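Engineer: give me coordinates for this.
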Amino acid sequence: MNAREWLRTLVAFDTTSRNSNLGMIEAIRDALAAQGVASELTYAPEGGKANLFATLPAHDGAVQGGIILSGHTDVVPVDGQDWDSDPFCLTEKDGRLYGRGTADMKGYIAVALALVPEFLALKRAKPLHLAFSYDEEVGCLGAPVMLEALKRRGLRAEGCVVGEPTGMRVVVAHKGMNLYRCRVHGKAAHSSLTPRGCNAIEYAARLICRVRDLADEFRSRGPYDDCFDVPFTTMGTNLIAGGIAVNTIPDACEFSYEFRNLPGMSPDEIQGRIEAYIQDDLLPRMRRDHDAARIEIEAMPAAVPSLEASERDAVTRLARALTGDRGTAKVSYGTEGGQFQNAGIPAVICGPGHIEQAHRADEFIEIAQLDACEAFLRRLAGSLAG
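Structural biologist: I've put the predicted structure just below:
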């Protein structure tokens, strides 16, 4: 199948993150097996989803080294979006291919799969690897499972190209994403007896304001990196719940906050400032109202480490040489690139399509972008032939 045919096949699988991706993964596994390529599947804890990792060995059978082509198989929901066509049926119009996941990022996967026969026919001195993950859209949950399996196998790679939509530009950095759930526990009382209670909502509000104060500090004082569209670390509280009645002092309040840190800024240090405020200021004040008051903070698994590729890394130099892109592009959204980097595999982001088309109704990818990606991956494979 060519790239367009593969993309039609992949889009037809509704791999919204709440669903299983096994149908799509198994179709890819079977297609690779028919070409003599074995795949390793690593499953999510509940078993309903899987990653796929496959190696196209070098001409001498070597499987170590080489380059990983990485993409995620899950997509975001279409609920409430007004589409002009069926989001799970590839539709062509005016040089564009419409469908959920066309840009983010089944287009890249389709191109890689379409080129497998060419890759296999090429006498490569180094292997080429395919890495397709689950649950990237809900916090990059699948890639760590796959990377741990690679570590156990002792498989090493020289670099990774994550094919998120960049318009085929080379993106060398992105922010980290860190998400926390906070539960504030006070003491309920009738609102006419306010001094006998401990108002969890009000103390949660103080902590939320502290998060905002830190956000304002980063905005006004930095550090800054002007290569990002938002050049500083951001923070915010985006979800809150608490209270049962207007005449009852609430004994519980729960909220979630996130921060997206610039590469080089320690997430632990940022979170440490929040926890220091809780221990040194907020809890002592709460316990003057109620000695059993407490605050619980839970780090959510949907944490994405930042990425900052080195210009000295072989994969960065290779991507720049193959694309001719010498600019410094950095993005605020997260990818699995930081996870590969933390596992000792240098990574860059370079893929077809544009992030502006992702996640929206009538998501599309330009056919010209698929063609550019094909040319890029052909040159990449050719570079492995020495």
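Engineer: from here on, just use CA atoms for contacts and neighbour counts.
Structural biologist: OK.
Engineer: skipping adjacent residues, who's closest to residue 267 in space?
Structural biologist: residue 261 (6.8 Å; Cα to Cα, 6 or more residues apart in numbering).
Engineer: what number of residues lie near the one you found?
Structural biologist: Per other Cα atoms under 10 Å, the neighbour tally for residue 261 reads 23.
Engineer: what do you get for residue 245?
Structural biologist: Using other Cα under 10 Å: residue 245 sits among 10 other residues.
Engineer: list the buried residues in the longest helix anywhere in the chain.
Structural biologist: Secondary structure of the chain per DSSP state H: the longest helix is helix 200-221. Judged by neighbour count (16 or more other Cα atoms under 10 Å), helix 200-221 contains these buried residues: 200-201, 203-204, 207-208, 210-212, 214-215, 218-219.
Engineer: can I get those residues in JSON lines with distance to residue 343?
Structural biologist: Conversion of the buried residues of helix 200-221 to JSON lines gives the following (distance: Cα to Cα, whole Å):
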{"residue": "200", "distance to residue 343": "41"}
{"residue": "201", "distance to residue 343": "41"}
{"residue": "203", "distance to residue 343": "40"}
{"residue": "204", "distance to residue 343": "37"}
{"residue": "207", "distance to residue 343": "34"}
{"residue": "208", "distance to residue 343": "34"}
{"residue": "210", "distance to residue 343": "34"}
{"residue": "211", "distance to residue 343": "31"}
{"residue": "212", "distance to residue 343": "33"}
{"residue": "214", "distance to residue 343": "30"}
{"residue": "215", "distance to residue 343": "30"}
{"residue": "218", "distance to residue 343": "29"}
{"residue": "219", "distance to residue 343": "31"}
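Engineer: one more, for comparison:
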Amino acid sequence: MAAMDEGALRVRLAQVMKAMDERGLNRGTSGNVSARCGAAMLVTPSGVPASQLTPEQMVLVQPDGSTAPGALKPSSEWRMHQGLLDRRPDINAVVHCHSRHATILACAGRPIPAVHYMVAVSGHKGIASFRVTVSGREAHSSLTHLGVSANMAAIKLMAGLVELSERLEREADPASPFTPKGATLTIGQVNGGTAVNILARECVFIFDLRTPPGLDPMAILADFFARAEAMDVELKARAPEAGVRVERRSLTPSFAPEVDGVAEAFARRMAGDNGPGRVVPYAAEAGQFQGAGFSTVICGPGSIDQAHQPDEFVEISQMQRGAAFMARLIEDLSF
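Structural biologist: Prediction:
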């Protein structure tokens, strides 16, 4: 579009407005289109239905907002177009429409999710994960008095975690921006026993707890830790080699949205992101940077929906957006 002369741009703007009208993206005189034209801007006129637009009616608006004598009045939203073109030198046109579905969502107060993932993320949950090893004493399952089943003991601990996870769900803050809204706890791995007729010598399970900002995972798990310690004493009383060992695997802090965050504003400018604030339920390193005093934001290609799977992938279009982001970043930091 940068190579088009003014006449070609006028024709193209009229074509785009008519095409949007035919597709139901606009009605009557709603919607407007603009294009960069040298240092000035061509924009559709105010109050003219798309079906009646001609190339000659497009209005050339100078950087100071002035127009040629006798020109039609530019769209009432010409300042929005001019501001976008001034702020984003990498784009050459702005299209503003009133599509039916977007209008319905707006009237209902429902957000429109991003169609790509190169957007600013200003918050994430923290994660604490633990490996629990329950040791017992092997014996034939017909001679339970001679052994200690690690599996049976581990099930009791896991049942307590299930109850905790259900309570956390019930107590979630309904105003939380996260989905799921509250802390979540899941047991991801369980391994124990050697045969159906042998009391298990060992059972190992691993669980994680994901917490929104403001919740202390260690405090949430205090009762579980106490229960594990009590069971350790109980099992050792039955067999000295038995017991319970809880090992912390990770303790990643949460990332809280920063009011008027400098990093978020910068990432939004680089990504062309003017959508609502976003938080994610997964954990990353942003909380650690924030804890060290840095203004922090997450922004990158790909989606958690495709992560940690055998066919994990990132769409090529997302990588292209990521490359464009880095190019704008390099250009911005070069001056």
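Engineer: one step back: for the longest helix of the first structure, packing partners?
Structural biologist: strand 176-185, strand 234-242, strand 252-261 (3 or more Cα pairs under 8 Å, 6 or more residues apart in numbering; DSSP states H and E).
Engineer: could the ones you listed go into JSON lines alongside distance to residue 351 of the first structure?
Structural biologist: Shown next, in JSON lines, are those (distance: least, Cα to Cα, whole Å):
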{"stretch": "strand 176-185", "distance to residue 351 of the first structure": "20"}
{"stretch": "strand 234-242", "distance to residue 351 of the first structure": "26"}
{"stretch": "strand 252-261", "distance to residue 351 of the first structure": "23"}
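Engineer: right, and those strands - which one's nearest residue 300 of the first structure?
Structural biologist: strand 176-185 (5.4 Å; Cα to Cα).
Engineer: contacts for the helix or strand just after the closest one, please.
Structural biologist: As assigned by DSSP states H and E, the chain's next helix or strand after strand 176-185 of the first structure is strand 189-190. Strand 189-190 of the first structure is touched from outside by 196, 197, 198, 247, 248, 249, 250, with contacts defined as Cα atoms under 8 Å, 6 or more residues apart in numbering.
Engineer: stretch 117-126 of the second structure too?
Structural biologist: 210-213, 251-258, 264, 267-268, 271, 273, 277-284, 286-287, 296-303, 318, 321-322.
Engineer: try 6 Å this time
Structural biologist: By Cα atoms under 6 Å, 6 or more residues apart in numbering, the list of residues contacting stretch 117-126 of the second structure from outside reads 210-212, 252-257, 268, 273, 278-283, 297-301.
Engineer: distance between the ends of it?
Structural biologist: 21 Å (Cα to Cα, to the nearest Å).
Engineer: stretch 211-220 of the first structure corresponds to what range in the second structure?
Structural biologist: Matched against the second structure by TM-score structural alignment, stretch 211-220 of the first structure falls on residues 161-170.
Engineer: what's the helix or strand for residue 218 of the second structure?
Structural biologist: helix 217-220.
Engineer: that helix corresponds to what range in the first structure?
Structural biologist: Taking TM-score structural alignment, helix 217-220 of the second structure hits residues 267-270 over in the first structure.
Engineer: go through that stretch and flag the buried ones.
Structural biologist: Buried residues in stretch 267-270 of the first structure (16+ other Cα under 10 Å): residue 267.
Engineer: show me where the second structure has strands.
Structural biologist: Ranges of strands within the second structure are 32-37, 40-43, 59-61, 93-96, 123-124, 126-135, 184-192, 202-211, 243-252, 279-280, based on DSSP state E.
Engineer: now for the spatially closest residue to residue 53 of the first structure that is not a sequence neighbour, how many residues are close by?
Structural biologist: Leaving aside its chain neighbours, residue 53 of the first structure sits nearest to residue 131 (4.6 Å; criterion: Cα to Cα, 6+ apart). Close neighbours of residue 131 of the first structure, defined as other Cα under 10 Å, add up to 23.
Engineer: residue 149 of the first structure now?
Structural biologist: 16.
Engineer: so what's it closest to, chain neighbours aside?
Structural biologist: residue 42 (7.5 Å).
Engineer: quick check, the one you found in a strand?
Structural biologist: Yes: using DSSP: H, G, I helix; E, B strand; the rest coil, the assignment for residue 42 of the first structure is a strand.
Engineer: now it: how far from residue 258 of the first structure?
Structural biologist: 29 Å.
Engineer: now for the residue positioned nearest the centre of the second structure: which residues touch it?
Structural biologist: In the second structure, the centroid-proximal residue (Cα atoms, centre = their mean) is residue 280; its distance is 4.3 Å. By Cα under 6 Å, 6+ apart, the contact set of residue 280 of the second structure is residue 124.
Engineer: distance-wise, check the alignment partner in the first structure of it relative to residue 171 of the first structure.
Structural biologist: Aligned against the first structure by TM-score structural alignment, residue 280 of the second structure finds its counterpart in residue 331. Residue 331 of the first structure is 7 Å from residue 171 of the first structure, where distance means Cα to Cα.
Engineer: likewise residue 250 of the first structure?
Structural biologist: 47 Å.
Engineer: go on, residue 345 of the first structure?
Structural biologist: Residue 345 of the first structure is 16 Å from residue 171 of the first structure, by Cα to Cα.
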